[in-house]
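Engineer: okay, here's the prediction I keep looking at, along with the sequence it came from:
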Amino acid sequence: MAAIAPLPPHHRELVTEQWCLSVDLGQAQDPTAIAVLQHRVVKHVRFDGKVFAAGEVVDVRHLQRLPLGFSYPAQVAELQKLLARHPLNSGCTLVADETGVGRPVCDLLNDSGLKPVRVSITTGESFSPNRGGWHVAKSLLISTLDAALHSGSLRVAAELTEAGPLAEELKDLRRKVSAAGRYQFEARVGAHDDIVLALAIGLWTCVGLPKRKPGMSGRAVGKLPPGQEPSPLSGRWTSLRNGPSP
């Protein structure tokens, strides 16, 4: 994934974008982390109509941690409220980590009509389809994140509330080689990696997920009961929320 090249003379810019809300689910031991990403793919169209790939960029528009002990139904309600806000309510891919405690929350999300793309984090170095979702190696998620950060194609605003904790989590990641000769990534003892994983899952969904086949879930538009719709967001996404709704 390459950062966007400057627009040459006598060209116009053609931009396609998608939004993704990704969530690394937890409850008692690890907090649930949420990331909102805007993925833009840019092409340059020359005066004669010839089209050139110009690169792509993923901007992290929102990072959030839910408190420890936040109930599963409350987590689902929080995601519904986020997805009901502009611009996510016009269409957003919801992706959730169903590894471990994530499976019952994914079931609740399905029951609420959100139909997330389910990702199970595995060992190894690849990904494969799994019951309408995906098995994805943690090493692939982290290496995709690392490459995007180094190329400048993944951008995180420093003023985001959880930008500091994200930087600390990245520092705390430890890479080791397994007995089988494969790279493994783990947070140091006592540290968390929930924000890193939420971001990595969302990034992989934007740039690494194969094109979905007809009928595959993953497109989510949040809806709330009449009279409870939040007003559209305006201004910077950093003002979205610093914590869960009361």
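Structural biologist: The structure has been received and is ready for your questions.
Engineer: all contacts plus neighbour counts: C-alpha atoms, from now on.
Structural biologist: Noted.
Engineer: show me the helices in this structure, by range?
Structural biologist: Using DSSP state H, the helices of the chain run over 72-83, 102-111, 138-151, 163-172, 194-207.
Engineer: here's the one I want to compare it with:
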Amino acid sequence: MACFTVGLDLGSAADYSALVVVERVFVLPPLISLSQWHRQPAVYQGALVEERHVRLLRRWELGTPYPDLVADVARTMRSDLLRRDGLLYVDGTGVGRAVMDMFYAESRVERLGAYEPVGVTVTGGQEAQGWNIPKKDLFAAIQAPLQLGTLKIAEGLPLGELLEKELTNFRLKIGPSGRESVDYARNAGDGHGDLVSALALAMYGNNPFGRPDIIENPKTLVGGAHHD
């Protein structure tokens, strides 16, 4: 099996919409092969490292009608990669209930991934209430894996360089009062951090319907296959 979370940041007419697919995996220790794992799983269980791998990035042209975007996302969620093991999280904060209703209607026609889409409202508060999530919590879901090196972007992935640029432009800040806030350095002609926002949704969201794959360490396994 596999375990995918999908984040969709819905932009307004003046901002891009973006989608990020993240796979959750467990990586074996260096020099340990899958065959060794299958023979002695209990020996290596505690040494597995959880990683998140960015598998797909998508950004739509400005002004793309929402019905077209919903149809595109539906095709992606029904692809071989995601139809069984993908869960979609949608930031519907600025677009109102209407666009989320399009997704719910589409999921009733044919399921979008493992379950129906989850609508998220991003807030400026301090505590999550249901799927009303503080922005600081979403971006904190990126920060720790990024610092630990367990968030990885596949080499040569289209829009990968743009995502990396956006990641360098966001900061989780603590003000004088101790309150946390998110600061995004935006230059003329840039987006609004849409790829990072979509990534944050995918990183924050859990997928109870998938089971992460266990893979060999692609950098240090001697003679091993490259799985990333």
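Structural biologist: On my side now, so go ahead. Because the structure is predicted, anything quoted here is derived from the model rather than measured.
Engineer: between the helices of structure 1, which gets nearest to T93 of structure 1?
Structural biologist: Ranking the helices of structure 1 by distance to T93 of structure 1, with CA to CA as the measure, places helix 194-207 first at 8.5 Å.
Engineer: on that earlier part again, pick the most buried one from the helices of structure 1.
Structural biologist: Compared across the helices of structure 1, helix 194-207 shows the largest average neighbour count, a mean of 25 (mean count of other CA atoms under 10 Å).
Engineer: quick one, strands of structure 1?
Structural biologist: Listed in chain order, the strands of structure 1 (DSSP state E) span 11-24, 33-46, 51-65, 92-97, 117-122, 127-130, 133-137, 154-156, 173-177, 183-187, 219-220.
Engineer: spatially central, which residue of structure 1 would that be?
Structural biologist: When CA atoms, centre = their mean is applied to structure 1, the residue found nearest the centroid is G202 (2.2 Å).
Engineer: save the helices of structure 1 as CSV, and put in distance to K50 of structure 1 too.
Structural biologist: Shown next, in CSV, are the helices of structure 1 (distance: least, CA to CA, whole Å):
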stretch, distance to K50 of structure 1
helix 72-83, 37
helix 102-111, 43
helix 138-151, 26
helix 163-172, 40
helix 194-207, 24
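Engineer: nearest to P129 of structure 1, out of these?
Structural biologist: helix 194-207 (13.1 Å).
Engineer: for A28 of structure 1, find the nearest of the helices of structure 1.
Structural biologist: Between A28 of structure 1 and the helices of structure 1, the tightest spacing by CA to CA is seen for helix 72-83, at 10.7 Å.
Engineer: what residue of structure 2 matches up with A137 of structure 1?
Structural biologist: Mapped onto structure 2 by TM-score structural alignment, A137 of structure 1 lines up with P134.
Engineer: how far away is that match from T168 of structure 2?
Structural biologist: 21 Å (CA to CA, to the nearest Å).
Engineer: quick one: map A144 of structure 2 onto structure 1.
Structural biologist: For A144 of structure 2, the residue aligned by TM-score structural alignment is A147.
Engineer: first-to-last residue distance for stretch 149-159 of structure 2?
Structural biologist: End-to-end distance (CA to CA), stretch 149-159 of structure 2: 20 Å.
Engineer: ugh, wrong one, stretch 147-160 of structure 1
Structural biologist: Counting by CA to CA, you get 21 Å between the two ends of stretch 147-160 of structure 1.
Engineer: centre of the chain to that stretch, how far?
Structural biologist: 13 Å (CA atoms, centre = their mean, to the nearest Å).
Engineer: cool, and stretch 79-95 of structure 2?
Structural biologist: The chain centroid and the centroid of stretch 79-95 of structure 2 are separated by 9 Å under CA atoms, centre = their mean.
Engineer: okay, it sits on what stretch of structure 1?
Structural biologist: Counting by TM-score structural alignment, stretch 79-95 of structure 2 falls onto residues 85-101 of structure 1.
Engineer: what comes up buried for the matching stretch?
Structural biologist: 85, 88-89, 91-99 (16 or more other CA atoms under 10 Å).
Engineer: in JSON lines, list the residues you listed along with distance to T122 of structure 1.
Structural biologist: Output for the buried residues of stretch 85-101 of structure 1, formatted as JSON lines (distance: CA to CA, whole Å):
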{"residue": "R85", "distance to T122 of structure 1": "32"}
{"residue": "L88", "distance to T122 of structure 1": "29"}
{"residue": "N89", "distance to T122 of structure 1": "31"}
{"residue": "G91", "distance to T122 of structure 1": "28"}
{"residue": "C92", "distance to T122 of structure 1": "25"}
{"residue": "T93", "distance to T122 of structure 1": "22"}
{"residue": "L94", "distance to T122 of structure 1": "20"}
{"residue": "V95", "distance to T122 of structure 1": "16"}
{"residue": "A96", "distance to T122 of structure 1": "14"}
{"residue": "D97", "distance to T122 of structure 1": "11"}
{"residue": "E98", "distance to T122 of structure 1": "11"}
{"residue": "T99", "distance to T122 of structure 1": "8"}
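Engineer: surely C92 of structure 1 and C206 touch.
Structural biologist: No: when contacts are counted by CA atoms under 8 Å, C92 of structure 1 is not listed as touching C206 (11.1 Å).
Engineer: shared neighbours, the two?
Structural biologist: Common neighbours of C92 of structure 1 and C206 (criterion: CA atoms under 8 Å, 6 or more residues apart in numbering): 18, 20.
Engineer: from L151 of structure 2, how far out is the residue of structure 2 positioned farthest from its centre?
Structural biologist: Going by CA atoms, centre = their mean, the residue of structure 2 most distant from its centre is R39, 32.5 Å out. Distance from R39 of structure 2 to L151 of structure 2, counting by CA to CA: 28 Å.
Engineer: can you list contacts of stretch 185-201 of structure 2?
Structural biologist: With CA under 8 Å, 6+ apart, stretch 185-201 of structure 2 has contacts from 6-9, 11, 15-22, 57, 59, 89-91, 138-139, 141-142, 163, 166-167, 169-170, 184.
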